[in-house]
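Trainee: when you get a sec, could you give me coordinates for this:
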Amino acid sequence: MKLENTGIEDMVIDVKPLNHLMGKHAFILGEHWDYERVTYDYKIGSKEKNITYYIRIQGYALEGDVDRGNAVIKLLTPLLGKHYYPHGVEYGEEENFPENLVERANKIVIKAREELEAYKK
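Mentor: As a prediction, the model looks like this:
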């Protein structure tokens, strides 16, 4: 599901402060990066058996290269996903998420966005 209206979507920021601040907020730079894209994941545990939730924030380079550390990244709308063991993460709108989880996810993204604001272009 999309976490809309968090203020992080369409934010433009240099990759170096982005990587630092996302790490500071427990977002892990996934192995899904390449020269033009980044993916940050935040793991949320669950009491449900074999279920883990993830917040995913993706971005792409408007200029520069991610691997060289000189990219300017435009962030996309964050996603909330549910991991089903052993099948993978589902981000579809047909997934059901507890209301308190959605609120928590929004707060996590907004807190990160507030700190990123100082570095946006």
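
Trainee: make it CA atoms for all contacts and neighbour counts henceforth
Mentor: OK.

Trainee: what about the most centrally placed residue in the chain, helix or strand, and which?
Mentor: In the chain, the residue lying closest to the centroid (Cα atoms, centre = their mean) is Ile57, at 2.0 Å. Assigned by DSSP states H and E, Ile57 falls within strand 51-63.

Trainee: here is a second sequence; please produce its structure as well for comparison:
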Amino acid sequence: MRLENVNMEDIVMDIKPLDHIMGQHAFIRAGQWDYERVTYDYKIGSQEKNITYYVRIQGRAVEGDVDRKTAVIQLMTPLLGKHYYPHGVEYGEEENFPENLVERAKNLVAGVYEDLLQFKNK
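Mentor: Predicted structure coming up:
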């Protein structure tokens, strides 16, 4: 599910401060990158059997190299996904997400967005 109207697409910034701010909000990049893209995930546990939710913020390098930490990253519209063990994460609009989970995801993304804007405006 796309988390619309959070304006994350307006953010373009260097990868080093981006990694730092995302880490402060418990969004983990780990090994989820290649030379041109990054993916930050926030894991949300569930009481449903074999189900875990993820808030995902992706970005693409508009210049530089992610591997060398010289990239400038343009962020993309955040996603809310549901991981079905052992099959993987589904982000489709046909997925059913509890309303309180959607609100939590939007609040998490809004907090990240505010910190990213504050850094950019310094």
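
Trainee: what's the TM-score here?
Mentor: Once superposed, chain against chain, the TM-score is 0.95 (TM-score structural alignment, normalised by the length of structure 1); 121 aligned residues with a Cα RMSD of 1.2 Å.

Trainee: coming back round to it: correct me if wrong: the residue nearest to the centre of structure 1 contacts Ile73.
Mentor: No: with contacts counted by Cα atoms under 8 Å, Ile57 of structure 1 stays clear of Ile73, the gap being 11.6 Å.

Trainee: packing partners for the strand holding Ile57 of structure 1?
Mentor: Here strand 51-63 of structure 1 touches strand 37-44, strand 72-75, strand 79-84, going by 3 or more Cα pairs under 8 Å, 6 or more residues apart in numbering; DSSP states H and E.

Trainee: check the offset of the first one from the chain's centre.
Mentor: Its chain's C-alpha centre lies 4 Å from the corresponding centre of strand 37-44 of structure 1 when counted by Cα atoms, centre = their mean, to the nearest Å.

Trainee: again with stretch 35-52 of structure 1
Mentor: With Cα atoms, centre = their mean, you get 9 Å for stretch 35-52 of structure 1.

Trainee: which other residues reach the helix ranked longest in structure 2?
Mentor: Using DSSP state H to define each element, structure 2 has its longest helix at helix 99-120. Helix 99-120 of structure 2 has contacts (Cα atoms under 8 Å, 6 or more residues apart in numbering) with Leu3, Val6, Met8, Ile11, Met13, Leu18, Ile21, Met22, His25, Val55, Pro78, Leu80.

Trainee: which two of those have the greatest separation?
Mentor: Using Cα to Cα, the pair of the contacts of helix 99-120 of structure 2 lying farthest apart is Met13 and Leu80, separated by 22.6 Å.

Trainee: the two - which one has more neighbours?
Mentor: Neighbours were counted for Met13 of structure 2 and for Leu80 using other Cα atoms under 10 Å; Leu80 has more, 25 against 19.

Trainee: if I look at that one, how far off is Ile15 of structure 2?
Mentor: Per Cα to Cα, to the nearest Å, Leu80 of structure 2 is found 22 Å from Ile15 of structure 2.

Trainee: check Gly92 of structure 2 too.
Mentor: For Gly92 of structure 2, the distance to Ile15 of structure 2 (Cα to Cα) stands at 28 Å.
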